[in-house]
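Chemist: how does the following fold in three dimensions:
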Amino acid sequence: METLKNKREMFYPHVSVDCVLLGTNEDKLCVLLVERQVAGSNEKHYKLPGSLIYESEDLDTAAYRVLNEATGLKRVALKQFRSFGSPARTKNKEDVQWLENASKMKITRIVTVAYLALCKFGKKMTMGEMSDTLIWAPVNELPHLPFDHKEIVEAAGEEIRRWVDVEPGIVFDYLPSKFTAYQLRRIFEIIYNKTIDVRNFHKKMTAMEYVVQTDEVETGVNHRAARYYRFDKVKYNKLHSKFNKI
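Modeler: As a prediction, this is how the structure comes out:
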């Protein structure tokens, strides 16, 4: 049986993967962080879910392993979006010392390959002790992060905006099955980190044929009840089919 020690000896010390999971919580775009144990410190330290790769695994396999070990999630669509290879990544001696202690290897220069995924807040993570080591941190209010993890998170925010530009249907992954115009607008505001004019947005929403008005309205609210809408995925796929654009 392969021991943990043997697995550590199989780490490749120059390449790692880091996973960026973005979700929305309390009207903010957030990133999932995992606790990093720092010897001799009583404070909590956090980082992106990440690890050196094993000699025997490819990058995608490593990314899914890291995500599963950190969160318990398996059915998350990770997409490789960028590599980070500045020599300055390992300029902080404390970060390097922590990684050497964790990997039992001599660390010099590391190139990391970053993966990005969208995750609806509240998606079930690993239960038990692991759940206390995970936090959703607003991307605009990040705690101190090791290496260049802050830069990676910032790059992921830019990347998700590019995704939405090309594939606007992504935003509906963050919404319930029925939603108000306000909820839809807020998702766009959160992702793009800017205020959107209400009237202009309603005009754009009306042009979205795949946003279908329902007969339902809000109940039990202190303001004028808003109409509910739903996302018609079949119509969206037809409108955005690559075959229709040939």
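
Chemist: CA atoms for contacts and neighbours, from now on please.
Modeler: Noted.

Chemist: which one's the longest helix in the chain?
Modeler: helix 149-166 (DSSP state H).

Chemist: and that helix, what does it pack against?
Modeler: If contacts are counted by 3 or more Cα pairs under 8 Å, 6 or more residues apart in numbering; DSSP states H and E, helix 149-166 sits against strand 79-84, helix 181-192.

Chemist: quick check: angle from that helix to helix 181-192?
Modeler: Counting by axes from the mean of the first three to the mean of the last three Cα atoms, to 10 degrees, helix 149-166 lies at 130 degrees to helix 181-192.

Chemist: report the angle between helix 149-166 and strand 79-84.
Modeler: Using the same axes, to 10 degrees: helix 149-166 against strand 79-84 is 140 degrees.

Chemist: buried residues, helix 149-166. List them.
Modeler: Neighbour counts over helix 149-166 (16 or more other Cα atoms under 10 Å) mark 149-150, 152-153, 156-157, 160-161 as buried.

Chemist: cool, and stretch 21-36?
Modeler: In stretch 21-36, counting by 16+ other Cα under 10 Å, buried: 21-25, 28-36.

Chemist: any chance of the buried residues of helix 149-166 in CSV, plus distance to V111?
Modeler: Output for those, formatted as CSV (distance: Cα to Cα, whole Å):
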residue, distance to V111
H149, 12
K150, 15
I152, 12
V153, 16
A156, 17
G157, 20
I160, 22
R161, 24
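
Chemist: the structure of the following sequence is requested for comparison with the preceding one:
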Amino acid sequence: MQNMEHKTPLANNHISVDCVVIGFDGEQLKVLLIKRVGEEQGEIFHDMKLPGSLIYMDEDLDEAAQRVLNELTGLKNVNLMQFKAFGSKNRTKDPKDIHWLERAMQSRVERIVTIAYLSLVKIDRALSRNLADFEAYWVALQDIKALAFDHNLIIKEALVYIRQYVEINPSALFDLLPRKFTASQLRTLYELIYSKPIDVRNFHKKIAMMEYVVPLEEKQQGVAHRAARYYRFDKKIYNKVRR
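Modeler: Next comes the predicted model:
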């Protein structure tokens, strides 16, 4: 389900928004992509893209980004932040991208500048409940193939931005984790974000220095390996020590 129909006129045929929604399932970083169906030279093609759209006359950029996620994935009230604009003259060099967009938006399209938004979310049942109805799917980073437009580049730049953002706002990482998590999950997340292995002993020392990562009495249950202790992120302690 991709509801691209609209009654409000487009604000500009050259401005769009694209949303990079990144989640963590405990083992892999995943990106939310939608299926695109089009026709090129009489042949039907299927590929994937980021949720995105040209903007309408009656909405600002932030509203457009929220609308895109709701219309194309069913997600509501997701925290989004602008992270970069993409305006290369080669963004729309592939004819099939243009043909698909013109049919979807019922408007002539030429060069497009897109404003990219980023969201870090927990992948859980509530969030993913209706995604299949919208033909929206979580795809692991290493499994992403060639996407429409320059969406592979946008995802790559999103990861660069996340690394920079986490250095300033470490709490952002915990938006990707469940309410209670293991040290292994947190270490895996760090390894994926920074694309390098981290020594287990050194990481446990790092956790011990994070006052806002609070150990719980609770441990894993029903696991084949040694049960790991759970931790939680304490926002109040974080705000206090970060002042």
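
Chemist: how about the strands in the first structure?
Modeler: 11-25, 28-36, 45-47, 50-54, 79-84, 111-118, 134-138, 178-180, 211-217, 227-231 (DSSP state E).

Chemist: residue in the second structure matching D232 of the first structure?
Modeler: Under the alignment (TM-score structural alignment), D232 of the first structure pairs with D234 in the second structure.

Chemist: need the contact list for whichever residue in the first structure pairs up with L127 of the second structure.
Modeler: In the first structure, L127 of the second structure lines up with K124, judged by TM-score structural alignment. K124 of the first structure is in contact with L73, counting by Cα atoms under 8 Å, 6 or more residues apart in numbering.

Chemist: turn the strands of the first structure into CSV, including distance to K194 of the first structure.
Modeler: Converted to CSV, the strands of the first structure look like this (distance: least, Cα to Cα, whole Å):
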stretch, distance to K194 of the first structure
strand 11-25, 15
strand 28-36, 12
strand 45-47, 27
strand 50-54, 30
strand 79-84, 23
strand 111-118, 20
strand 134-138, 15
strand 178-180, 19
strand 211-217, 22
strand 227-231, 23
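
Chemist: quick one: closest of those strands to L145 of the first structure.
Modeler: strand 45-47 (5.5 Å; Cα to Cα).

Chemist: pull up the aligned stretch in the second structure for that closest one.
Modeler: Using TM-score structural alignment, strand 45-47 of the first structure pairs with 47-49 in the second structure.

Chemist: that stretch against the first structure, how far on average?
Modeler: Once fitted to the first structure, stretch 47-49 of the second structure is off its aligned match by 1.1 Å on average (mean Cα distance after the TM-score superposition for the first structure).

Chemist: and that stretch, how far out from the chain middle?
Modeler: Computed by Cα atoms, centre = their mean, to the nearest Å, the chain-centroid distance of stretch 47-49 of the second structure equals 15 Å.

Chemist: what's next to that stretch, contact-wise?
Modeler: Counting by Cα under 8 Å, 6+ apart, 33-37, 146-148, 151 sit against stretch 47-49 of the second structure.

Chemist: gap between Q183 of the first structure and L52 of the first structure?
Modeler: 39 Å (Cα to Cα, to the nearest Å).

Chemist: apologies, that question was intended for N68 of the first structure.
Modeler: From N68 of the first structure over to L52 of the first structure (counting by Cα to Cα), the distance is 15 Å.

Chemist: go on, R65 of the first structure?
Modeler: Relative to L52 of the first structure, and taking Cα to Cα, R65 of the first structure is found at 11 Å.

Chemist: so between these two, which is more surrounded?
Modeler: L52 (23 against 19; other Cα atoms under 10 Å).

Chemist: quick one, what contacts the residue nearest to the more buried one when sequence neighbours are not counted?
Modeler: Leaving aside its sequence neighbours, L52 of the first structure sits nearest to S16 (Cα to Cα, 6 or more residues apart in numbering; 4.0 Å). Residues in contact with S16 of the first structure (Cα under 8 Å, 6+ apart) are 50-53, 110-113.
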